[in-house]
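K.L.:
Predicted coordinates and the sequence they were generated for:
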Amino acid sequence: MEKCALITGATKGIGRSIALALAKEGYHLLLTARTESNLIALQGELQSLCPDQQIIYQVTDFKDQEQVKELARAVDRVFPELEVLVNNVGLFIPGSLFDEAPGALADQFAVNVLSMHYLAVYFGKKMRQKGGGHLFNVGSVAGKSPFLKAASYSVTKYAVHGLTAILRQELGNYGVKVTEIIPGSTYTSSWEGVDIPEEKFVAATDIANAVVACLKMSKGANVDEILIRPLDLEI
């Protein structure tokens, strides 16, 4: 049976590393993000590495629920038996609770929670019906211990943690696995230019390797969550 995966926020950082890792593992991929030029570049890179696999993309602004719904329909058209969903897309707007710009919570909630909820429920129902599949939700250490300088972001990641726990309880008896990936400070483009050596951070490839390891577990094993933080916790 052919293996198919949807990866949201696929063109940068963690999402990009997961896309590369799953392509190497033989998965057909539907990649999605906001910027088409980045999607085209990644599609070309992966297609050259894996010429026998389907590498498809869909431009999606995850603040727009109608675009998220269209993404789900697009996946149905190309991968009606989706095996893996990686809910990775995220929006980070720094700011303390009383100093945030208007709309900061609404925008982050739309991207970080509502889009994840919609896709997890939509594909979770299909996986439940067929009796298999794996949902990955990428959370954050901010969903376990809030960051005062990223207040609303922390609120959304607490919501991700709760959503993932509910999905796990709902789907486990149907053979569907649910895993929350919980990264600490991971070296991506958002950290470029800071005066901290790259080796102090978690590498995006570490997150991708964790996803692949979960997918290789035995049928009866579910990894509830994986917390990956820098060795130096003070970053």
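P.N.:
Great, that's in hand. Numbering: from 1, shown residues only.
K.L.:
going forward, measure contacts and count neighbours with C-alpha atoms only.
P.N.:
Fine.
K.L.:
you'd agree residue 108 is in a helix?
P.N.:
Yes: under DSSP: H, G, I helix; E, B strand; the rest coil, residue 108 sits within a helix.
K.L.:
quick one, strands of the protein?
P.N.:
For the chain, the strands defined by DSSP state E cover 4-8, 28-33, 55-59, 84-87, 133-138, 176-183, 186-187, 202-203, 225-228.
K.L.:
Next one: the closest residue in space to residue 24 that isn't next to it in sequence from residue 185, what distance?
P.N.:
In space, and not counting its chain neighbours, residue 24 is closest to residue 50: 7.3 Å by C-alpha to C-alpha, 6 or more residues apart in numbering. According to C-alpha to C-alpha, to the nearest Å, residue 50 stands 30 Å off from residue 185.
K.L.:
Equivalent analysis for residue 86, please.
P.N.:
Counting by C-alpha to C-alpha - residue 86 and residue 185 are separated by 19 Å.
K.L.:
Take this one as well and set it beside the first:
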Amino acid sequence: MTQQFSSKSLVVITGGTKGIGRALVERFAAGGYDVATCSRNQKDLEMLKADIESSYPVQCHIKQADLGQTEACNDFALFVKQLNKPLAAIIHNAAIFRVKALMEESQEELQAMLQTNVISAHILNRQLLPVMIERQQGHLFFIASVASLRGFDNCGAYVTAKHALLGMARALREELKPLGLKVTTVMPGATYTNSWAGIDIDQKRLMPPTDIAEAVWAAFSLSARSVVEEIVIRPQLGDL
């Protein structure tokens, strides 16, 4: 038996207007779930809302928020809570990526990378997980990276942040499993998103974001008796 969620349940997906986030919004909307998402760009959010609500019989709740700012994280969490819907899943997808050697990163740049990619998830969890804990049901996803598992040159701050995100997910898995909540970390390799914009590489060498969304949906769809703790997905020819 799969997990049983109300038809009024909500899936929260950060960074939902592009790439993997957009694919996730579409996949859960296709599955019949209302979605709440955020982005730094209001116009992109409005276009997403129009597309989703014209294609699926669900509601797409949008909130402009730069999760690199603590106040914006708190505002988005309040926005979600005020929807007053049971939470089926929270998917931490928002992230920033920068090509730069770690030894060239300033302290401020590293802090900004950690704020968006890691600390924002902690802020949202502190405010939203109690909604799931009260019902003893829900699924927490972290969209990490193969950079959570190995080092890559010339993107050291990103590697540092993604390693930290995996550690956070593993800790929460242990803390939340007695409470009935699931935790899954997804670690994709090179995926065709804006992070690769302007780079001269064959698109066929990259995974489509829809593959990542389908993997998340498959893990979400398991029975309450099982959890996929970690998923590693790479291009068929391996890392770039």
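P.N.:
Good, I have the coordinates. No experiment lies behind these values; they were computed from the predicted model shown.
K.L.:
quick revisit: what's the spacing between the residue nearest to residue 24 of structure 1 and residue 57 of structure 1?
P.N.:
15 Å.
K.L.:
and the aligned residue in structure 1 for residue 96 of structure 2, how many neighbours?
P.N.:
Using TM-score structural alignment, the equivalent of residue 96 of structure 2 in structure 1 is residue 91. Residue 91 of structure 1 has 17 neighbouring residues, counting by other C-alpha atoms under 10 Å.
K.L.:
And residue 54 of structure 2, by the same measure?
P.N.:
Residue 54 of structure 2 has 11 nearby residues by other C-alpha under 10 Å.
K.L.:
Residue 211 of structure 1 and residue 20 touch, don't they?
P.N.:
No: using C-alpha atoms under 8 Å, residue 211 of structure 1 makes no contact with residue 20, being 11.6 Å away.
K.L.:
mind listing the helices for structure 2?
P.N.:
19-30, 42-55, 70-82, 107-114, 120-135, 156-176, 209-220 (DSSP state H).
K.L.:
Out of those, which is closest to residue 234 of structure 2?
P.N.:
Within these, the stretch nearest residue 234 of structure 2 is helix 209-220; the backing value is 10.0 Å (C-alpha to C-alpha).
K.L.:
Residue 64 of structure 1 maps to what in structure 2?
P.N.:
In structure 2, residue 64 of structure 1 lands on residue 69 (TM-score structural alignment).
K.L.:
I meant to write residue 108 of structure 1 there.
P.N.:
Going residue by residue (TM-score structural alignment), residue 108 of structure 1 aligns to residue 113.
K.L.:
Residue 66 of structure 2 and residue 115 of structure 2, how far apart?
P.N.:
Residue 66 of structure 2 is 10 Å from residue 115 of structure 2, by C-alpha to C-alpha.
K.L.:
Same question for residue 77 of structure 2.
P.N.:
Residue 77 of structure 2 is 16 Å from residue 115 of structure 2, by C-alpha to C-alpha.
K.L.:
cool, and residue 63 of structure 2?
P.N.:
From residue 63 of structure 2 to residue 115 of structure 2 the distance is 19 Å (C-alpha to C-alpha).
K.L.:
what does residue 126 of structure 2 give?
P.N.:
15 Å.
K.L.:
same deal with residue 217 of structure 2?
P.N.:
27 Å.
K.L.:
burial count for residue 147 of structure 1?
P.N.:
17.
K.L.:
meant to ask about residue 102 of structure 1, not that
P.N.:
Quick note: residue 102 of structure 1 (other C-alpha under 10 Å) scores 8 neighbours.
K.L.:
List the contacts of the spatially most central residue of structure 2.
P.N.:
Compute the mean C-alpha point of structure 2, and by C-alpha atoms, centre = their mean the closest residue is residue 93, 2.1 Å away. With contact taken as C-alpha atoms under 8 Å, 6 or more residues apart in numbering, residue 93 of structure 2 is in contact with 13-16, 20-21, 142-144.
K.L.:
how about a cut-off of 7 Å?
P.N.:
13-15, 21, 142-143 (C-alpha atoms under 7 Å, 6 or more residues apart in numbering).
K.L.:
for residue 239 of structure 2, same thing?
P.N.:
Going by C-alpha under 7 Å, 6+ apart, the list of residues near residue 239 of structure 2 reads 189-190.
K.L.:
State the distance from it to residue 225 of structure 2.
P.N.:
Here residue 239 of structure 2 is placed at a distance of 33 Å from residue 225 of structure 2 (C-alpha to C-alpha).
K.L.:
and what of residue 203 of structure 2?
P.N.:
Counting by C-alpha to C-alpha, the gap from residue 203 of structure 2 to residue 225 of structure 2 is 38 Å.
K.L.:
so how far is residue 15 of structure 1 from the counterpart of residue 228 of structure 2 in structure 1?
P.N.:
In structure 1, the residue paired with residue 228 of structure 2 is residue 223, using TM-score structural alignment. According to C-alpha to C-alpha, residue 223 of structure 1 and residue 15 of structure 1 sit 19 Å apart.
K.L.:
Would you mind telling me which of these two has the busier surroundings?
P.N.:
Each of residue 223 of structure 1 and residue 15 has its neighbours counted (other C-alpha under 10 Å); residue 15 has more, 26 against 15.
K.L.:
which one in structure 2 is aligned with that one?
P.N.:
That one, residue 15 of structure 1, aligns with residue 21 by TM-score structural alignment.
K.L.:
for residue 122 of structure 1, same thing?
P.N.:
Per TM-score structural alignment, residue 122 of structure 1 is aligned with residue 127.
K.L.:
With residue 76 of structure 1 instead?
P.N.:
In structure 2, residue 76 of structure 1 lands on residue 81 (TM-score structural alignment).
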